[in-house]
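> build me a model:
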Amino acid sequence: MKITADSVAEMMKSAPPNRQKFYWDDDLAGFGFYRLPSGVGTWIVEFRPVSGGSKKRLKLGRVGTLKASEAREAARKTIAHAGLGKDLAKDRADERASGTVRDLVEEYIAGKEMKPSTRDFYNVTLKKHIVPHLGSQKAVAVSRVDVQRAHMKMSRTARYSANRAMALLSAAYVWGAKRGLVPEGMNPAASIDRNKEEARERYLTPDEMTRLGDALREAETVGIPHKASDSKHAPKEKNRTIYGPHVTGAIRLLMLTGCRLREILNLRWDEYDEKRGLLLLPDSKTGRKTVVLSEAAQAEIDGLPRVGKYVIAGRSAGLPDEQPRTDLKKPWAAIAGRAGLDDVHLHDLRHTFASVGAGGGMSLLTIGKLLGHADAATTQRYAHLHVDPTRAAANTIAGQIAAAIGGK
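Prediction:
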């Protein structure tokens, strides 16, 4: 039959066939449609991928959803591609068989060499941000528009985490392309507009440090007045929550060393060189790291009860399957709140350590070494606090010039 909009409409109005029935176009060989006993019609095209190869059939879409002219054009392109050696039927089958975005990212996380802490962070990012928006989509079918829309939705509740999710997704596509999991060069997460990020600058003032010190002593002696949301695992006496020396000691060590939270919570006793006053960390964020301890920091460590293999004992301390303490969120919230520091995060204690050094005239190079920065540029965030040595130099230079020119 001559397939036109009118002829197909007329055919679709007729009684449905008793079994699947095919109709082929007189002009374009291989183009047609079929009807089922249910009355549904589907556009199809038949072609041979290569000369002498077996014939293949590709569904183009439903009759009624796809116009006759549109179906004809799609069939013409399919046949033309086949003549050039491109098998659209195989491409579509490969797409159906390919893994999802979740599969791709999971394989990347499992197959890429990375630190355990990084792997844990990636798994959380995948579960909380990527899977809800893109996880079930085929990795090879995701477009840049899909990813940009997903990023916008993520950003409504977690602007910075949305950026981390895009970085993870982009890395997974680059990794997957090298291993044939997605087409070479395919990366729909590349060049996505990210949310603007501003470095947080919160340092404790001398008065705030004093208040925090008072709250720490109160926490480990008489206890912090507790609320219903406080840790149920800490003993309560006279409506107060007492926090043990490992909790308060961890907070003090964060301030006295400038270490990262996980560096303190994962610290083992065998990584503490008591004689030389060093922490020999085998695997920090920037790799192996040696922390030079002050007398105050070493005294804090020496004063902690030795329970288990970790300096900061967790709930499983001393048990065969001992694990480090996971976090300090609840104790810190109570202690910081008691000190009137509700806007202070634990990581701000590391910034405070650096800010005291910069404000005291210590070189940025030395501060970077104490903090374990792999890149000197990272320490530059404290440059604006490093004013006393610069002012002294300015006074020396300007003083000589003023004397020469007769300045006041």
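
> contacts and neighbour counts: CA atoms only from here.
Noted.

> residue 59 in helix, strand or coil?
When classified by DSSP: H, G, I helix; E, B strand; the rest coil, residue 59 comes out as strand.

> pull the contacting residues for the most centrally placed residue in the chain.
Centroid-nearest residue in the chain: residue 164, 3.6 Å away (criterion: C-alpha atoms, centre = their mean). By C-alpha atoms under 8 Å, 6 or more residues apart in numbering, the contact list for residue 164 reads residue 125.

> try residue 212
Counted by C-alpha under 8 Å, 6+ apart, residue 212 has contacts 335-336, 339.

> could you do residue 289 as well?
Each residue near residue 289 by C-alpha under 8 Å, 6+ apart is listed here: 280-283, 372.

> kindly indicate the member of the residues you listed with the most neighbours.
residue 372 (22 neighbours; other C-alpha atoms under 10 Å).

> what segments of the chain are strands?
Ranges of strands in the chain, per DSSP state E, are 21-24, 31-35, 41-47, 56-62, 224-225, 236-237, 240-241, 272-273, 278-284, 287-292.

> closest one to residue 174 among these?
strand 287-292 (24.1 Å; C-alpha to C-alpha).

> about what we covered before: now the residue nearest to the centre of the chain: how far from residue 296?
Per C-alpha to C-alpha, to the nearest Å, residue 164 is found 37 Å from residue 296.

> residue 193 now?
46 Å.

> same thing with residue 373?
22 Å.

> which one of these two has more residues nearby?
Set residue 373 next to residue 296 and count neighbours by other C-alpha under 10 Å: residue 373 wins out with 16 against 13.

> residues in contact with residue 172?
Contacts of residue 172 (C-alpha under 8 Å, 6+ apart): 104-105, 108-109.

> the structure of the following sequence is requested for comparison with the preceding one:
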Amino acid sequence: MPKLTKTLLDKAELRDRQYTIWCSELKGFGAFVMPSGVRTYFVDYRNTNDVRRRMKLGRHGTITAEQARTLAIKALASVAHGNDPLMERREARKAMSVKELCECYITELENDRVLGKRGRPKKASTRYTDIGRIRQHIIPLIGARPVNQLTKADVTAMMKDIMSGRTRRNVKTGKLRGRSIVKGGPGTANRTVGLLGGILTYAKDELGIITANPAHGIRKPKDAVRTRRLSEEEYRKLGSMLRTTGEDETYKSTVEMIRLLALTGCRRGEIIGLKWSEVDDAGSCLRLEDSKEGQSVRPVGLAVLEAIDERRILEGYSPYIFPGREIDTPCGSFPNHWNKIFRESDLSNVTPHVLRHSFASMANDLGFTEITIAALLGHASGSITSRYIHTLDAALVVAADTVAGYIHALMDGSKLVLHSYPLDRKSRKAALTRFLETAAEAGTVVDDLVDRPMQFGT
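Down below sits the predicted model:
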């Protein structure tokens, strides 16, 4: 057997049947010669179980004899360390791709088997957003990669592609005249990497196909901090605009929803889907059945209850305070109406979240603490907020009354002056004495004193 070289293979005769040429210098290294003229390098070995394997290395012409020899040497060295190169290759070829993993994850997601915050299945809106990011960003960019070969560099490259807008496009959806505008950008990149990290955690902990999560530790772009809030003058403009728009019966319900958003700091979906059963008039709160944080109690001011009372004529007609075209569905025209109301106005850059942020900022201006504001907004902060809601309910109602009352007055066009609660001991003692004297004159028994809100006057 001569040494296996390019010249030797080029001169190899063709026969009616396949035959083998072995290399005299490297045991196990050889080449097939087919009747068609195709010549293929291979390596022959026995694994640790004494099973004979023959692994192809590449076709003559595609790789050289020396390249094939190098591959054979590496394979034989791997065998010497107890490995089985051919089986490893087969397993790699069968390895699940990122696309296949994503499809498995989507199936779990749609069957409520993927848990979100605090151990609850992800909400329908979150599932919709996650599936969109998977199909519009993750699969197009890294879907073909085997999951077990995915690296931090791959995840970082995906993130940068999303940031640069490589996945930006305008696609038609299944809905009538529906379109999906995919923009990309830093915020989308940040959230998509976070989603990919969750998918890879699923691959690691539940499927067991990887041992480490390559999305962990990726340096992600910082989200833009949203600081937009309404000034007092802008609240007056908003009130005037709503009064004018509300004269049109088409926009009346939307105007009332916008007013509630401003007076409560609730999320858009919480007001759109608000049910009569969730309004606790006696407790001066909304007991939301399914907010972003699950069940949530939101103390609300008197101005909110009065606004809801104006719609009592519809109670019993629909479970929703703002019903849609079908009585058993919530209003679906809010987004389009919002755009038409605000588009040409001085407040064109205001969003529902701006109203929420402005409510929180106004509460801060009025002197309420972070934990009080968190309870008013329904922010999740563990058992602390939960205990606070139940044990200091009166304080929260006072806070809700104060913030909603102040904003309501501004939207009605009033000009108000804030008076800070005095912090020096002499002034505080005088204020407390007046409070107790007033309570005694009214025949009130004071068991507990709660922090009084900041006072404001016209």
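
> hang on, the earlier thing: with distance to residue 329 of the first structure added, can I get the strands of the first structure in TSV?
Formatted as TSV, the strands of the first structure follow (distance: least, C-alpha to C-alpha, whole Å):
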stretch	distance to residue 329 of the first structure
strand 21-24	68
strand 31-35	64
strand 41-47	59
strand 56-62	55
strand 224-225	15
strand 236-237	18
strand 240-241	15
strand 272-273	25
strand 278-284	21
strand 287-292	24
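
> between the ones you listed, which one is nearest to residue 80 of the first structure?
strand 41-47 (9.5 Å).

> returning to that earlier point: from the contacts of residue 172 of the first structure, which two are the most distant?
104 and 109 (8.8 Å).

> walking through the stretch 1-150 of the first structure, point out its helices one by one.
5-13, 68-83, 88-97, 101-111, 116-125, 131-134, 144-155 (DSSP state H, counting those that start in this stretch).

> redo those as TSV? Include mean neighbour count.
Compiled in TSV, the helices of the stretch 1-150 of the first structure are given as follows (neighbours: other C-alpha atoms under 10 Å):
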stretch	mean neighbour count
helix 5-13	13
helix 68-83	18
helix 88-97	13
helix 101-111	19
helix 116-125	14
helix 131-134	17
helix 144-155	18
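
> would JSON lines of these with distance to residue 344 of the first structure be doable?
Output for the helices of the stretch 1-150 of the first structure, formatted as JSON lines (distance: least, C-alpha to C-alpha, whole Å):
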{"stretch": "helix 5-13", "distance to residue 344 of the first structure": "69"}
{"stretch": "helix 68-83", "distance to residue 344 of the first structure": "61"}
{"stretch": "helix 88-97", "distance to residue 344 of the first structure": "49"}
{"stretch": "helix 101-111", "distance to residue 344 of the first structure": "32"}
{"stretch": "helix 116-125", "distance to residue 344 of the first structure": "22"}
{"stretch": "helix 131-134", "distance to residue 344 of the first structure": "31"}
{"stretch": "helix 144-155", "distance to residue 344 of the first structure": "23"}
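
> coming back round to it: now the equivalent of the residue nearest to the centre of the first structure over in the second structure: how far from residue 138 of the second structure?
Mapped onto the second structure by TM-score structural alignment, residue 164 of the first structure lines up with residue 191. To residue 138 of the second structure, residue 191 of the second structure is 11 Å away according to C-alpha to C-alpha.

> thinking again about what came up before, among the contacts of residue 212 of the first structure, which lie within helices?
In this view, these that belong to helices under DSSP state H are 335-336.

> quick one: which of the contacts of residue 212 of the first structure is nearest to residue 379 of the first structure?
For the contacts of residue 212 of the first structure, the nearest to residue 379 of the first structure is residue 336 (26.1 Å; C-alpha to C-alpha).

> isn't that closest one right up against residue 346?
No - using C-alpha atoms under 8 Å, residue 336 of the first structure and residue 346 do not qualify as a contacting pair, with a distance of 9.3 Å.

> who's more crowded, these two?
Set residue 336 of the first structure next to residue 346 and count neighbours by other C-alpha under 10 Å: residue 336 wins out with 21 against 17.

> please name the nearest non-neighbouring residue to that one.
Distance criterion C-alpha to C-alpha, 6 or more residues apart in numbering; nearest residue to residue 336 of the first structure, sequence neighbours excluded, is residue 342 at 5.8 Å.

> stretch 275-292 of the second structure spans what distance, first to last residue?
First-to-last distance for stretch 275-292 of the second structure - C-alpha to C-alpha - comes to 16 Å.

> show me what residue 225 of the second structure lines up with in the first structure.
Aligned partner of residue 225 of the second structure by TM-score structural alignment: residue 199.

> for residue 70 of the second structure, same thing?
Per TM-score structural alignment, residue 70 of the second structure is aligned with residue 73.

> if I look at its match, how far off is residue 44 of the first structure?
12 Å.

> what's the longest helix in the first structure?
Longest helix in the first structure, counting by DSSP H: helix 159-178.

> contact partners for residue 378 of the first structure?
Taking C-alpha under 8 Å, 6+ apart, one finds residue 368 in contact with residue 378 of the first structure.

> look up how far residue 48 of the first structure lies from it.
Distance, residue 378 of the first structure to residue 48 of the first structure, by C-alpha to C-alpha: 60 Å.

> again, but for residue 265 of the first structure
65 Å.

> conserved subset of the contacts of residue 289 of the first structure in the second structure?
Using both residues aligned by TM-score structural alignment, their matches' C-alpha atoms under 8 Å, the second structure keeps these contacts from those: 280-283, 372.
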